[in-house]
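Participant: no letters, just coordinates:
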């Protein structure tokens, strides 16, 4: 049985999207979706008025940034299913049913993959390449290849949202959602979706600046999700630096030149690198134990719920 329209909230974060928000809302309303929620980042071009006129519920976010808007919106939604997409007209409402279908089949989270079949001109070669690099880095750091972790087209169950601990305030929010989904072992389904060229509105993304922030977020969040990667990378860099310096010291020694301070620095770098790597190994062991304990507690909780239902 398909998910009922009244059980779905269409969440649209916006910032100066007056050119696209009205047709976007109208398309969803024509498809039978009545719960359309626009969380606006204090637009100055009439986006709020246009969205309200089109029949959406509109709330102005209290802070700044896309992440802040999404986190605030999640706390205000009561419907059991949420379909989220950007308000810039790049995502197609016609993909809504395909995005929601996996939730009806037991998935916790659905990601709309833009990269498989995006329209010509929708992404520059630089952006397309950058997205693939970020997806690979995410796999190295968090152990899952989700094909398009930066996609703004996503579907959630209300229950799965309650398990996500989200804090990012900017465009890094999609990355944090992907990290939390993997960390909490949620069932994820990736669906190829259409991605259209922006209809005349300027992009708010800066490839290099925002790309750096996203990569930094992937690495920073690995401290909890994958400590071996986080500490191991630091340890490897220190060990390699110590090794290269050691090669120079040995070469100089063969030339009858003693480099005592450099020798001490070499030993310290290698020892520090190995110790930090050991911290990563220990952290990984503790994390594995925590995950096993969490799984056992989940099984116990499920058994208790089954027993409770039988008694009722």
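Facilitator: Right, received. Where do you want to start? None of the values given here were measured: they were computed from a predicted structure.

Participant: contacts, neighbours, all on C-alpha from now
Facilitator: OK.

Participant: enumerate every residue touching the closest residue in space to residue 66 that isn't next to it in sequence.
Facilitator: Using C-alpha to C-alpha, 6 or more residues apart in numbering and skipping the chain neighbours, the partner closest in space to residue 66 is residue 170 (5.0 Å). Shown in contact with residue 170 (C-alpha atoms under 8 Å, 6 or more residues apart in numbering): 65, 66, 67, 68.

Participant: kindly recompute the last result at 10 Å.
Facilitator: Residue 170 is in contact with 64, 65, 66, 67, 68, 69, 70, 210, 213, 214, counting by C-alpha atoms under 10 Å, 6 or more residues apart in numbering.

Participant: ok so it is a helix residue?
Facilitator: No - read with DSSP: H, G, I helix; E, B strand; the rest coil, residue 170 is coil and lies in no helix.

Participant: distance check, it against residue 195.
Facilitator: Separation of residue 170 from residue 195 (C-alpha to C-alpha, to the nearest Å): 22 Å.

Participant: before we move on, what about residue 17?
Facilitator: Using C-alpha to C-alpha, residue 17 is found at 17 Å from residue 195.

Participant: isn't residue 280 right next to residue 225, touching?
Facilitator: No - counting by C-alpha atoms under 10 Å, residue 280 does not reach residue 225; the two are 11.3 Å apart.

Participant: quick check: closest non-adjacent residue to residue 91.
Facilitator: Leaving aside its sequence neighbours, residue 91 is closest to residue 195 (5.4 Å, by C-alpha to C-alpha, 6+ apart).

Participant: test my guess that the one you found contacts residue 119.
Facilitator: Yes - the pair residue 195 / residue 119 is scored as a contact, 5.9 Å apart, by C-alpha under 10 Å.

Participant: ok, the two, which is more surrounded?
Facilitator: Shown here are residue 195 and residue 119; by other C-alpha atoms under 10 Å, residue 195 has more neighbours (24 against 14).

Participant: residue contacts, the more buried one?
Facilitator: So residue 195 contacts 89-92, 112-123, 151, 153 (C-alpha under 10 Å, 6+ apart).

Participant: same check on residue 149?
Facilitator: Counting by C-alpha under 10 Å, 6+ apart, residue 149 touches 111-114, 131-132, 134-135, 138, 174-179, 190.

Participant: of those residues, buried ones?
Facilitator: Buried residues within the contacts of residue 149, counting neighbours by 16 or more other C-alpha atoms under 10 Å: 111-114, 131, 134-135, 138, 174-179, 190.

Participant: tell me the one of these nearest residue 284?
Facilitator: Residue 284 lies nearest to residue 179 out of the buried ones among the contacts of residue 149, by C-alpha to C-alpha, at 16.2 Å.

Participant: dropping in the other structure now:
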């Protein structure tokens, strides 16, 4: 099986300078990037490191990921957001799980031996929302197989054939939970493994919690009525 590493970026110069030098590119059959319009030198830096950068065709995280699959020349891909938040060595864990027969793999911050950046706090609204969405997706769509609890983590991988079968929409920014919900509907063989999340090295999240939460709940309602 061939596996590609797809970087998703939008003004992540600091994170890229931290993560990219640590990546052993020989462990992947393709290493490339989908960029959302960076103006901070991210694109130029990645190209200086020998990484092919494609400008995403339309705005939105869903489109960035769809483009990532369209540019993938391998059997499977790993989405990785180089923000300095996830241990680089975890990107190498996907290949073995793909070769074991899993079509959908998620690096989880919500299971035993994992760590979420809110775990040191008493009040954990972001983590609780993710777990709540995981429970909702499970109740509504899961009929068999493993549960994916980290429904909103972009650190994940899938076989290209499976991704195309799921017919991911442009209901932005549904991509992470949509991959989970659709994997339940299509009975995709799936698994998650623990990873350790740290605070991002620089910049702010592109997805504000309240507004994003409302959009994701609207997506769930839409998916419930979706045909196919």
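Facilitator: Cool, the structure landed. Just so it is clear, the model here is predicted, and its values are computed rather than measured.

Participant: rewinding a little: any chance of the contacts of residue 170 of structure 1 in a markdown table, plus neighbour count and secondary structure?
Facilitator: Formatted as a markdown table, the contacts of residue 170 of structure 1 follow (neighbours: other C-alpha atoms under 10 Å; DSSP: H, G, I helix; E, B strand; the rest coil):
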| residue | neighbour count | secondary structure |
| --- | --- | --- |
| 64 | 13 | coil |
| 65 | 17 | coil |
| 66 | 23 | helix |
| 67 | 22 | helix |
| 68 | 20 | helix |
| 69 | 25 | helix |
| 70 | 23 | helix |
| 210 | 15 | helix |
| 213 | 15 | helix |
| 214 | 22 | helix |
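
Participant: going by distance to residue 77 of structure 1, which of those residues wins?
Facilitator: residue 70 (10.7 Å).

Participant: residue 193 of structure 2 and residue 111 touch, don't they?
Facilitator: Yes - in this structure residue 193 of structure 2 lies within contact range of residue 111 using C-alpha under 10 Å: 7.8 Å.

Participant: residues in structure 2 aligned with stretch 49-63 of structure 1?
Facilitator: Aligning stretch 49-63 of structure 1 against structure 2 (TM-score structural alignment) gives residues 44-58.

Participant: what residues of that stretch count as buried?
Facilitator: Residues 46, 51, 53, 54, 56 are the ones in stretch 44-58 of structure 2 that count as buried (16+ other C-alpha under 10 Å).

Participant: and if you look at stretch 193-205 of structure 2?
Facilitator: By neighbour count on 16+ other C-alpha under 10 Å, the buried set for stretch 193-205 of structure 2 is 193, 194, 195, 196, 197, 200, 201.

Participant: what residues in structure 1 pair up with that stretch?
Facilitator: Counting by TM-score structural alignment, stretch 193-205 of structure 2 falls onto residues 191-203 of structure 1.

Participant: what's the first-to-last distance across the matching stretch?
Facilitator: 24 Å.

Participant: sorry, back to before: out of the contacts of residue 195 of structure 1, which end up buried?
Facilitator: 89-92, 112-115, 118, 122-123, 151, 153.

Participant: could I get those residues as a markdown table with secondary structure and distance to residue 253 of structure 1?
Facilitator: Shown next, in a markdown table, are those (DSSP: H, G, I helix; E, B strand; the rest coil; distance: C-alpha to C-alpha, whole Å):
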| residue | secondary structure | distance to residue 253 of structure 1 |
| --- | --- | --- |
| 89 | coil | 66 |
| 90 | coil | 63 |
| 91 | strand | 64 |
| 92 | coil | 67 |
| 112 | strand | 59 |
| 113 | strand | 57 |
| 114 | coil | 57 |
| 115 | coil | 54 |
| 118 | strand | 59 |
| 122 | coil | 59 |
| 123 | coil | 55 |
| 151 | coil | 55 |
| 153 | coil | 60 |
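
Participant: leaving out sequence neighbours, find the closest residue to residue 27 of structure 2.
Facilitator: Sequence neighbours aside, residue 92 is the residue nearest to residue 27 of structure 2 in space, at 7.3 Å (criterion: C-alpha to C-alpha, 6+ apart).

Participant: what do we get in structure 1 for that neighbour?
Facilitator: Using TM-score structural alignment, the partner of residue 92 of structure 2 in structure 1 is residue 97.

Participant: show me what the helix or strand hosting that match is packed against.
Facilitator: Element membership of residue 97 of structure 1, judged by DSSP states H and E, is helix 96-104. On a contact count with 3 or more C-alpha pairs under 10 Å, 6 or more residues apart in numbering; DSSP states H and E, helix 96-104 of structure 1 meets strand 81-84, strand 109-113, strand 154-157, strand 188-192.

Participant: tell me which element residue 11 of structure 1 is part of?
Facilitator: Assigned by DSSP H and E, residue 11 of structure 1 belongs to strand 8-14.

Participant: what sits against the residue nearest to the spatial centre of structure 2?
Facilitator: Of all residues in structure 2, the one closest to the mean position by C-alpha atoms, centre = their mean is residue 154, 2.1 Å from it. Applying C-alpha under 10 Å, 6+ apart, we find residue 154 of structure 2 in contact with 8, 61, 65, 78-81, 106-108, 175-177.

Participant: could the residues you listed go into JSON lines alongside distance to residue 220 of structure 2?
Facilitator: Formatted as JSON lines, the contacts of residue 154 of structure 2 follow (distance: C-alpha to C-alpha, whole Å):
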{"residue": "8", "distance to residue 220 of structure 2": "24"}
{"residue": "61", "distance to residue 220 of structure 2": "17"}
{"residue": "65", "distance to residue 220 of structure 2": "19"}
{"residue": "78", "distance to residue 220 of structure 2": "24"}
{"residue": "79", "distance to residue 220 of structure 2": "22"}
{"residue": "80", "distance to residue 220 of structure 2": "24"}
{"residue": "81", "distance to residue 220 of structure 2": "24"}
{"residue": "106", "distance to residue 220 of structure 2": "20"}
{"residue": "107", "distance to residue 220 of structure 2": "22"}
{"residue": "108", "distance to residue 220 of structure 2": "21"}
{"residue": "175", "distance to residue 220 of structure 2": "12"}
{"residue": "176", "distance to residue 220 of structure 2": "12"}
{"residue": "177", "distance to residue 220 of structure 2": "9"}
